[in-house]
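[1] Using only what follows, build the 3D model:
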Amino acid sequence: MTHYWFILYVALNALIVTLLALNVSRNRIRHRISNGDGGKLEMKAAIRAHGNAVEHVTVFGLVVLALEFASASATVLGALVLAFTVSRLMHAASMLTSAFNLRRAAAGLTYLAEVLGCLWLVVALLGLCFA
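    This next block holds a predicted model:
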């Protein structure tokens, strides 16, 4: 079994998290803030955008890996990986630009991908238990 979707997931989402981390560092240098947010809204937004990405990307990565182990179809994996990755790009952009409606849509798509992935795992597990 090849793990193309997991590899693509890790590559794309690690890049997103890294770019968000670089944005935090850029803001720290720009505003001369070594710890915390220094009371700067831009710094707070950068920190939260990065933190939120880490929170969701890590857990969903485990879901994608488990789906690969459960031999989920490439169609299911592709749809979930692409939807989740697009949602994280949308969410990062919305956090950094204060686009609230985009953030709501991004959060909804993120949660949808996460819930569907988890449900797919439960169905796969039940199939293994009762096969």
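[2] from here on, contacts and neighbour counts on C-alpha atoms
    OK.
[3] Only the buried residues of the helix or strand harbouring residue 42, if you could.
    Residue 42 is part of helix 41-69 when elements are defined by DSSP states H and E. Neighbour-count burial for helix 41-69, with 16 or more other CA atoms under 10 Å as criterion, is recorded at 42-50, 52-54, 57, 60-61, 63-68.
[4] what does stretch 19-39 give?
    In stretch 19-39, counting by 16+ other CA under 10 Å, buried: 20-21, 23-25, 27-28, 37.
[5] Also stretch 90-100?
    Buried, per 16+ other CA under 10 Å, within stretch 90-100: 90-96.
[6] Including secondary structure and distance to residue 101, could the buried residues of stretch 19-39 go into JSON lines?
    Below are the buried residues of stretch 19-39 laid out as JSON lines (DSSP: H, G, I helix; E, B strand; the rest coil; distance: CA to CA, whole Å):
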{"residue": "20", "secondary structure": "helix", "distance to residue 101": "20"}
{"residue": "21", "secondary structure": "helix", "distance to residue 101": "24"}
{"residue": "23", "secondary structure": "helix", "distance to residue 101": "22"}
{"residue": "24", "secondary structure": "helix", "distance to residue 101": "23"}
{"residue": "25", "secondary structure": "helix", "distance to residue 101": "27"}
{"residue": "27", "secondary structure": "helix", "distance to residue 101": "25"}
{"residue": "28", "secondary structure": "helix", "distance to residue 101": "28"}
{"residue": "37", "secondary structure": "coil", "distance to residue 101": "25"}
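[7] how about this one, so we can line them up?
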Amino acid sequence: MTITPLYAGLLGLLLLVLSFRVSMQRRRHMVSLGDGGKPALQAAIRVQANFVEYVPLALILLVLLELSGQPPALLHALGAALFLGRVLHAQGLTSNPGGKSFGRLWGVLLTWLMLLAAALLLIVRAITGL
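    Reported below is the predicted structural model:
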């Protein structure tokens, strides 16, 4: 296995960046627990939490696809979609904490499309053996 570890590593680094952003917002606003009603801190917390909600299952799906022998190009496309989706989501929600943005929309869509494609591929593989 070489493809999933690449994306797991990249996503691990991204989680560290997102966690650091939460810590810096906490320090800036002097809030140790909760969000203190600060929109920038609320956004940073949600970006990090959203990442943690989606990425673990997505990586499990990706590793199962890799173990099932799916083509490397497909695995890279799914991994890249997940990584780009998470970066776009973080950028979009950070730049516009209270509303809609290009990054937030496309970040969520890329993440969902990756999950959908990976899940369907695994279901087809399980049913048909392909």
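[8] Name the helix or strand for residue 95 of the first structure, please.
    helix 74-97.
[9] I'd like to know which elements that helix is packed against.
    Helices and strands touching helix 74-97 of the first structure, by 3 or more CA pairs under 8 Å, 6 or more residues apart in numbering; DSSP states H and E, are helix 4-31, helix 41-69, helix 100-129.
[10] Tell me the helices and strands packed up against the last one.
    Translated: helix 100-129 of the first structure. Partner elements for helix 100-129 of the first structure (3+ CA pairs under 8 Å, 6+ apart): helix 41-69, helix 74-97.
[11] quick one, which of these is nearest to residue 118 of the first structure?
    helix 41-69 (6.8 Å; CA to CA).
[12] matching residues in the second structure for the closest one?
    Counting by TM-score structural alignment, helix 41-69 of the first structure pairs with residues 39-67 of the second structure.
[13] follow-up on the earlier one: as TSV, the helices and strands packed on helix 100-129 of the first structure with distance to residue 115 of the first structure would be great.
    Below are these laid out as TSV (distance: least, CA to CA, whole Å):
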stretch	distance to residue 115 of the first structure
helix 41-69	10
helix 74-97	10
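[14] Mind checking these for the one nearest to residue 129 of the first structure?
    Nearest to residue 129 of the first structure, of those and by CA to CA, is helix 41-69 at 14.9 Å.
[15] hmm, back to that, average offset of the match of helix 41-69 of the first structure relative to the first structure?
    With mean CA distance after the TM-score superposition for the first structure, stretch 39-67 of the second structure departs from the first structure by a mean of 0.6 Å once superposed.
[16] from the chain's centre, how far out does that stretch sit?
    4 Å (CA atoms, centre = their mean, to the nearest Å).
[17] Can you find the partner of residue 92 of the first structure in the second structure?
    Checking TM-score structural alignment: residue 92 of the first structure goes with residue 90.
[18] hmm, back to that, any chance of the helices and strands packed on helix 74-97 of the first structure in a markdown table, with distance to residue 77 of the first structure too?
    Converted to a markdown table, those look like this (distance: least, CA to CA, whole Å):
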| stretch | distance to residue 77 of the first structure |
| --- | --- |
| helix 4-31 | 6 |
| helix 41-69 | 7 |
| helix 100-129 | 9 |
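[19] Quick one: closest of the ones you listed to residue 78 of the first structure.
    helix 4-31 (6.3 Å).
[20] Check the mean deviation of that closest one from the second structure.
    Relative to the second structure, helix 4-31 of the first structure is 0.8 Å off (mean CA distance after the TM-score superposition for the first structure).
[21] so where in the second structure does that helix end up aligned?
    Taking TM-score structural alignment, helix 4-31 of the first structure hits residues 2-29 over in the second structure.
[22] which residue packs closest to the residue positioned nearest the centre of the first structure, ignoring adjacent ones?
    Residue closest to the mean C-alpha point of the first structure, counted by CA atoms, centre = their mean, is residue 57 at 3.4 Å. Computed as CA to CA, 6 or more residues apart in numbering, the closest residue to residue 57 of the first structure that is not its neighbour in sequence is residue 13, at 6.7 Å.
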